[in-house]
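K.L.:
coords please:
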Amino acid sequence: MADDPRLRYIGLEKNSSAYQARRVGIAAAKARYVLFLDGDDELARNAAEVTLAKARDSSADVVGFGVEMVMPAGQGTPRFERSLQPKHAELIGEQIVSALFPLGQPAQGHLWKYLFDRELLRDAYRQADESFQFYRANDIPVSFLALSNARRYVSTSNRLYRYFFRRGTSGQSIDTIDQFKFYLSAVDSLESIDDQVPAHAHASYRSARRSLISNLVRDCLERTTGDLRDQCFDLLLSRVGALDIVLASADFCREALPMLVEQFEHLAVSPVQQARSVVVTTSHLKTGGLQGVVAAQAHIMVSEGIDVTVALHEDQDIDHPITPDARNVTIVGNSWAEKIQCFIDICSDVDADAVFDHHLLYNEYWPFYALATRAVGIGTIGWVHNFALRPIFNGSTRTSFIAANLHTLEDTVVLSPTDVAFWTINGVDNAVYLPNPPSPMLIEQGTDSEPKKLRSAPIELVWWGRLQQSTKQVAELLKVASGLRDLGVEFHMSIIGPDGPDMTRAILLREAQRIGLSESVDVLGPLHGKELTSALQHADVCLMTSSIEGFPLTLVEGQALGLPVVMYDIPWLAYLEGNHGVKTVPQNDPSQMALEIAAFVGDPQSYQDTSAAALTSARRLLDVNFGLLYRQLIEKRLDAGHRPPPTPEASQMLLRLSVEYSERTARALAKSRAEAKSLKNKMAAAPFTPLSSKVEVPGIENFQQYRKNRSTFLRRFIAKILPSTWKQANFIAERNAKWNRTALNSIARQQQEIARSLNGLQQATKESAARTAAMERYLRAERDDLRNQ
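P.N.:
Take a look at the predicted model:
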């Protein structure tokens, strides 16, 4: 090395960290451009030549290049290796740092990935204290500042750096608290430039910092256990704080959620002495029962003197207006962490005492929001807007996820005592029963003063809601109509509501016409405001065919107008208790529903009595002081009646329904398996030519239309008299091969979809079986207790 004037050795008196060694090297560098090489890696022989030429040709002050990962045989991290390769051919000015440190992506500040203009590096070091010594993540403060101030970045896909994975000290196991302290020092490295980061790079800097913190969260999760994990996590918590841990995990380490729930269990929220401000959050305020509840809550709490802000995850048109009662804002951000931080800022701006989250059933990010609000001293109260067994009914695996994370909430509001029983049996100790509030329109109009009297034929029937077959079973209404026709009852049925995911107005109209009911059944689409009220006032009976519901406000709205209700039995509905204005029939029994309607026609006095009972039930709900209930909920002053203990009857119902829904899922699983087997057989027997086509050898004139050159008159003439050529045969073979590939790919895609469905259904079946076993154990314990009394 001494014989080569291009090489210089600079010895340091002591180890002051690689960060300081690079400072010395950069200060001593004479060339305009600088490459870096870690002691345990290698540069390609042509690395300097290729990158220097790239920099000079494009007048760039930063050149990125590809990386080759060298790993022991049998090991591989292809995702990490792909992430190291350049993704941008060219970047200019402020877009450089945002593209190379993208929001929500793991931060990669390796200096060895780039050729730098020497002055960029010197400027970066000039902005830092000369005494800094960083032994972990010591390149990211330099690379971040250099890239933040770069003018032009270009790249080459050539892999010019050989990175020997885990040859050095990085990535080794953690056996002691001192080892974790070493990794924790990465935060010091990046935070050393906190005051030097230019404004345009702030978002990328925050994301990079969260990325570093998430590495430490993952270290706790994957590389420590027991007491050592607790000690390491406490160190991390004391260094960066609970909120930053939640934000980092939300973007980069979501698998750590169970550990966060456990570690943050000690975080207490101060009691609210007098509720003044609440942030209510959900996805949107378009048409829907949940959205109606949000609008009603806003109206009621404002009337109670509580300030309300509605924070929406989606910026969509609003069908349920909440102004002037409350303000609405949209949660914005380019990653989960950015959105959660935005939500925290919203809560801070209005000095929120509590959060009402109405979206628990529909996403998997809500626990991160609940943990984040808890980290800043605000409790979250969650609403479960459907029956507890809804995930099992759907064949999904969400029940376990919900149950595992409800502890992040101050309280979990459910819609019936049966729901309280379910969650209590499953180890959730914060479940509380509250009914859904009536809508602002219903509060304003109240109930009719007198019961309805049945008018002359035809009897007017009405159903309204979203046209959804899977849960609301709208098509059952046509079966009810057929039953009434068979009984000779004169009737007219109005079906009101927007299209759903699996049912539309057009489908219902076609089916009604097919079975000869188009004169008796109208499918009106969505109605709102006065139009809806007018349609309901004109009706005689409200129908409900749902298989599963939480707390359907359509029942209350119909009964407030004096409408008797005929519905499929939903035994857990709290609103049905003592409600004599409802006639229930077994699920999926449209004939019995038709008989109940016919009984009203035959007995007008019975109809009038049922109408009077409907009004009584609606008034009972309207008389509830929901404003006081919400205040007591926030201030933790609800009486014990809202937290009823599980009863044997509720447990038996849950057990029966769990078995019913599990068997429903098992039947769907068996059907899916049969379909998968059928598709596999089709794939195995797939011919080399499409089954549906009889391939005929085309004449030359047909062949020529696929060629670029036009056929002449002579060629067209010859085509009619000559047989096919070998070129035609080749053309036909290629065409058939393409048809075959298309058919096989289609079958393969269908098989993949069914395989995914099978996996989901199998998991749901396992969960349901586990919950059934838990309920059986609970029932046996209850029975033994009764025997011992």
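K.L.:
When you work out contacts or count neighbours from here on, use the C-alpha atoms and nothing else.
P.N.:
Will do.
K.L.:
Can you list the buried residues in stretch 545-562?
P.N.:
Residues of stretch 545-562 classed as buried: 545-562 (neighbour count, 16 or more other Cα atoms under 10 Å).
K.L.:
Mark which of those are part of helices, please.
P.N.:
Taking DSSP state H, the ones among the buried residues of stretch 545-562 that sit in helices are 553, 554, 555, 556, 557, 558, 559, 560.
K.L.:
which residues does the second one contact?
P.N.:
For residue 554, the contact set (Cα atoms under 8 Å, 6 or more residues apart in numbering) comprises 464, 465.
K.L.:
Ok, the fourth one next?
P.N.:
Residue 556 makes contacts with 438, 617, 618, as judged by Cα under 8 Å, 6+ apart.
K.L.:
of those residues, closest to residue 781?
P.N.:
Nearest to residue 781 out of the contacts of residue 556 is residue 617 (Cα to Cα; 36.1 Å).
K.L.:
So what touches the host helix or strand of the closest one?
P.N.:
Per DSSP states H and E, residue 617 falls inside helix 604-622. Helix 604-622 is contacted from outside by 437-438, 443, 446-448, 450-454, 556-557, 559-565, 579-582, 600-601, using Cα under 8 Å, 6+ apart.
K.L.:
Relative to residue 788, how far out is residue 645?
P.N.:
When Cα to Cα, to the nearest Å is the yardstick, residue 645 and residue 788 sit 19 Å from each other.
K.L.:
Compare those two (neighbour count), which wins?
P.N.:
Neighbours were counted for residue 645 and for residue 788 using other Cα atoms under 10 Å; residue 645 has more, 15 against 7.
K.L.:
Please name the residues that touch the more buried one.
P.N.:
So residue 645 contacts 420, 421, 424 (Cα under 8 Å, 6+ apart).
K.L.:
My assumption is that it lies in a helix; please confirm.
P.N.:
No: read with DSSP: H, G, I helix; E, B strand; the rest coil, residue 645 is coil and lies in no helix.
K.L.:
follow-up on the earlier one: from the contacts of helix 604-622, which ones fall inside strands?
P.N.:
Secondary structure from DSSP state E places 565, 582 of the contacts of helix 604-622 in strands.
K.L.:
Report the buried members of the contacts of helix 604-622.
P.N.:
Here, 16+ other Cα under 10 Å leaves 437-438, 443, 446-448, 451-454, 556-557, 559-565, 579-582, 600-601 buried among these.
K.L.:
tell me what the longest strand along the chain is packed against?
P.N.:
Ranked by residue count, the top strand of the chain under DSSP E comes out as strand 152-164. For strand 152-164, the packing partners by 3 or more Cα pairs under 8 Å, 6 or more residues apart in numbering; DSSP states H and E come out as strand 42-43, helix 47-58, strand 62-70, strand 90-92.
K.L.:
Any buried residues in that strand, and which?
P.N.:
152, 153, 154, 155, 156, 158, 159, 160, 161, 162, 163, 164.
K.L.:
run this one through as well so I can compare:
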Amino acid sequence: MSTSPLVSLIVLVVHDDQRIGVTLQSCIDQSMHDVEIICVGGSMPADPAFAERRAAKDPRVRIVRSEDSSAPGLRRTGVSAATAPYVLFLEPGDELIGGAAGDAHQQAVAANADIVGFADATGAQDGDAVSERVQKARNTVLHEENIVRSLFPANAGSHGRVTGFLFRTELLRTVYAALPATSSDDAVEVFLACAAAQAFAPLGEPAHLRLSGRGSAEVADASAALSPDLGSLDAVTAIQSIVREWARHSPNPEPLLDGYEALRLSGVARVIARVHRAPEARQTQEIEPLSERVDEIDIIAAASTFAPETLPTLTRLGTRIELGRKPVRNVLLRTNILTTGGVSNVLRTQARVFLDAGYGVTIATHLHGSDESLVPQGATLVEVSGSSRRDRLARWAEVCREHEVDVVIDHRVLYSRDWPGYALAARASGAATIGWLHNFAGRPTYNGTDLHTLLHDNLSALAQLIVLSPLDVAFWKLRGIPRTAFLPNPPSPMLLGSEGDVAPKPAPVGRRLEVVWWGRLEEHTKKVTHLVEVARSLTRLGVDFRLRIIGPDWTDMSAAQLSTLVTRRGLDDVVDVTGPRHGDDLLEAIDSSDIFINTSIIEGYLLTIPEAQSRGLPVVMYDLPWLLPVQDNPGVIAVRQGDANALAAAVAALAADPDRYSALSRASIAAAERATSYDFAELYQQLVSGTLPAEYSPEPTLEDARASLELLVFYAERNAEQSAEAAKSSASGPLRATSAPRSIGQRVEGKLTGIGHRVLALAPGLRPLARRVKHALLRS
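P.N.:
Predicted coordinates for the structure are as follows:
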């Protein structure tokens, strides 16, 4: 061996572990001879004679005693005893493979690195996020703040294992000098080392390190009073002042502060996960030590960010805020962004109703770019923003307190995955949350997402769930959500402006038939390309007509794309894709039309139906049987879903029958009047006070169960068709074309297990239909 070793291999010798022999032998067998092997143990190390025999045979092996037998204490003692410029920690059962020490040292010297990460360590613990990021950074040398930014990024889980790195010895001495003498942890040491380092280099193939799968949190004094997770959290909390001081002297402190927050909250999340896994009867007791250490917003933010599966447990452990428990003075309406879209229009009308009834109204958004001119006079617009989820949740709770919010109406429940955390944060601020679902319950099935599971698991965080139809109420009650009711959407300005001002339309006799469609040009739910097929069918039927398609571009379809399809089908003379129209221009187009046509495959309320009927237009549409605006509505003709030829035939037949047309026009006006007859001021007052009449929350019937299952079959099959088409267009072979849809279907099948069991309990005779659901989902 040369005068001085190049790497100190520090082996932790623990009193209850007999695997030290494997680890020590792997150090002795290293191809790099210039190492020292420091065996650090407490007062009673395992099999001291074994280590002593090795030391007698190999002068590179030294035995060092430590008064502190915890893993951090052993590491600190080992670094103090090290004489090499680099150190590498090993725990009982870990093995250095081949030339690991030499390769790591070579990489450190070549990159002038303070830390070398073993990107190919095998046997690392599940959830070791830092090890995963080292793996991804195989060929990337990082410098200064980019080390923390990459290995401990904001809003990402952070737990480093100290045995996965080669460290510059002086770097660790700096870290240990800053650390409290009695508090440390693997993740803390790795984090501070990364924060103090100037350069980091990963060590890739071939494999260099085989870890035992046992973390340092377990290589600790068995008499420790705290659980390992709470002890780790205390160690992270203990360095907060150090991090703030280092950040104060840093030219770019954000990565350090963000990384520390991620480290802290992921530690909180591990404690929450332990509580979540505990028997339910012990969970309240288990969470008390955590509640004594961190505030409720930290707990909610940690769970929302790193352990969302634990949110139902936090919901159960807290106290539900019931509607009606106190008078409601202030309401907060929550959405992504305030625009002219459908959800925003509903929210704005709700705001006006609440304002007119004397409530204070706050509108909270989460995205930049809201149109402030759309805020009703008297309402307050706030944007809930922040660089991290914790910051946004804290800001949310602050808004609830500042505006003395009693009830939150959340319009994002179907459009975001973070709403459960906001419901819990509102609860922590004393506000109940009402969730508003803006589409039919089958939408997640049609989309092929896991949103049903998220909703089912977390809807109990809400004081009330509001849906848009009685069948939706049945669906969610069958899924075990009893606090579900339906309410109609409030009328749009066009609908209100048409009250008492419209006469029935004259039948289109002896002239060209004018057909109109308006909405956003979305193919996924509104199936706007079906309009082109309807036009082709009308042409074949010899109908003299013009079809106007009005609306803005959407993510999956544009006016230009649709116009190209029209041209390809040779329909330029009869189909006019006009783009968006507003105000009087839109009214002029509607009033000069004879029939409103609708091709949607799924909707929640579809205000365009009562809007069209308020101008006297009969409606011809694909069947949406749950839809409230079409219930008991003789101004609507519905045909089988997706049958463009049947839709065209219904339009042609109606245009050829003047008496029937006139009857439907009169029925449309009457239906529109019913749509505006609701007393929304009274309904919303009843909603926030928890006194909605029972008629808005009907109990499921056998027919409801049957209809729900039939519709779930339909949407599962439509999802399968879409997935297969997408796979065919992107895959080079038939195997790829069929694998993705089946995966989606299997996920959806799992989501519907709960409703299936409840339906079969209600009606065992539906088992054949339930089997159809399962088979359809598996085909998808």
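K.L.:
TM-score for this pair?
P.N.:
After superposition, the two chains reach a TM-score (TM-score structural alignment, normalised by the length of the second structure) of 0.74; 692 aligned residues with a Cα RMSD of 4.7 Å.
K.L.:
if we can go back for a sec, quick check: of the contacts of residue 645 of the first structure, which has the highest neighbour count?
P.N.:
Going by other Cα under 10 Å, residue 420 tops those with 27 neighbours.
K.L.:
if I line the two up, what does that one land on in the second structure?
P.N.:
Taking TM-score structural alignment, the alignment pairs residue 420 of the first structure with residue 473 from the second structure.
K.L.:
got it, and residue 448 of the first structure?
P.N.:
Alignment note (TM-score structural alignment): residue 448 of the first structure maps to residue 501 of the second structure.
K.L.:
buried stuff in stretch 671-679 of the second structure?
P.N.:
Neighbour-count burial for stretch 671-679 of the second structure [16+ other Cα under 10 Å]: 671, 672, 673, 675, 676.
K.L.:
matching residues in the first structure for that stretch?
P.N.:
Going by TM-score structural alignment: stretch 671-679 of the second structure matches residues 617-625.
K.L.:
from memory residue 64 of the first structure sits against residue 152, does it?
P.N.:
No: using Cα atoms under 8 Å, residue 64 of the first structure is not in contact with residue 152, being 11.0 Å away.
K.L.:
which neighbours do the two share?
P.N.:
If you check residue 64 of the first structure and residue 152 against Cα under 8 Å, 6+ apart, no residue is contacted by both.
K.L.:
what range in the first structure does the helix or strand hosting residue 586 of the second structure sit on?
P.N.:
Under the criterion DSSP H and E, the helix or strand holding residue 586 of the second structure is helix 583-591. Mapping helix 583-591 of the second structure onto the first structure (TM-score structural alignment) gives residues 529-537.
K.L.:
Give me the mean distance between that stretch and the second structure.
P.N.:
Stretch 529-537 of the first structure, aligned to the second structure and superposed, deviates on average by 2.0 Å (mean Cα distance after the TM-score superposition for the first structure).
K.L.:
List the buried residues in that stretch.
P.N.:
Residues residue 536 are the ones in stretch 529-537 of the first structure that count as buried (16+ other Cα under 10 Å).
K.L.:
any residues touching that stretch, and which ones?
P.N.:
For stretch 529-537 of the first structure, contacts defined as Cα under 8 Å, 6+ apart pick out 462, 558, 561.
K.L.:
Just give the nearest non-adjacent residue to the second one, would you?
P.N.:
By that I understand residue 558 of the first structure. Distances taken as Cα to Cα, 6 or more residues apart in numbering place residue 542 nearest to residue 558 of the first structure, at 6.4 Å, with adjacent residues excluded.
K.L.:
May I have the secondary structure class of that neighbour?
P.N.:
strand.
K.L.:
residues touching residue 537 of the second structure, list them.
P.N.:
With Cα under 8 Å, 6+ apart, residue 537 of the second structure has these contacts: 644, 645, 648, 649.
K.L.:
How about residues contacting the helix or strand hosting the third one?
P.N.:
Assigned by DSSP H and E, residue 648 of the second structure belongs to helix 644-655. Residues lying outside helix 644-655 of the second structure but in contact with it, judged by Cα under 8 Å, 6+ apart, are 507-509, 513, 530-531, 533-535, 537-538, 541, 543, 595, 620-622, 637, 639-640, 660-661.
K.L.:
what's the distance between the match of residue 420 of the first structure and residue 21 of the second structure?
P.N.:
65 Å.
K.L.:
cool, residue 554 of the second structure as well?
P.N.:
Residue 554 of the second structure sits 65 Å away from residue 21 of the second structure, going by Cα to Cα.
K.L.:
And these two? Which one has more around it.
P.N.:
Using other Cα under 10 Å, the more surrounded residue of residue 554 of the second structure and residue 21 is residue 21, with 18 against 13.
K.L.:
For burial, what's the neighbour tally of the closest residue to the more buried one other than its chain neighbours?
P.N.:
Spatial nearest neighbour of residue 21 of the second structure, excluding adjacent residues (Cα to Cα, 6+ apart): residue 50 at 7.6 Å. Residue neighbour count, defined by other Cα under 10 Å, stands at 13 for residue 50 of the second structure.
K.L.:
any idea which helix or strand carries residue 50 of the second structure?
P.N.:
Counting by DSSP H and E, the element that carries residue 50 of the second structure is helix 48-57.
K.L.:
neighbouring contacts of that helix?
P.N.:
With Cα under 8 Å, 6+ apart as the test, helix 48-57 of the second structure has contacts from 21, 39, 61, 62, 63.
K.L.:
May I ask which of those has the most neighbours?
P.N.:
Most neighbours among the contacts of helix 48-57 of the second structure, by other Cα under 10 Å: residue 39, with 26 neighbours.
K.L.:
Remind me what the helix or strand where that one lies packs against, helices and strands.
P.N.:
In the assignment (DSSP H and E), residue 39 of the second structure maps to strand 35-41. If you count contacts as 3+ Cα pairs under 8 Å, 6+ apart, strand 35-41 of the second structure packs onto strand 7-13, strand 61-65, helix 71-81.
K.L.:
Mind giving me the packing neighbours of the last one?
P.N.:
Pointing back at helix 71-81 of the second structure there. Using 3+ Cα pairs under 8 Å, 6+ apart, helix 71-81 of the second structure sits against strand 7-13, strand 35-41, strand 61-65, helix 169-178.
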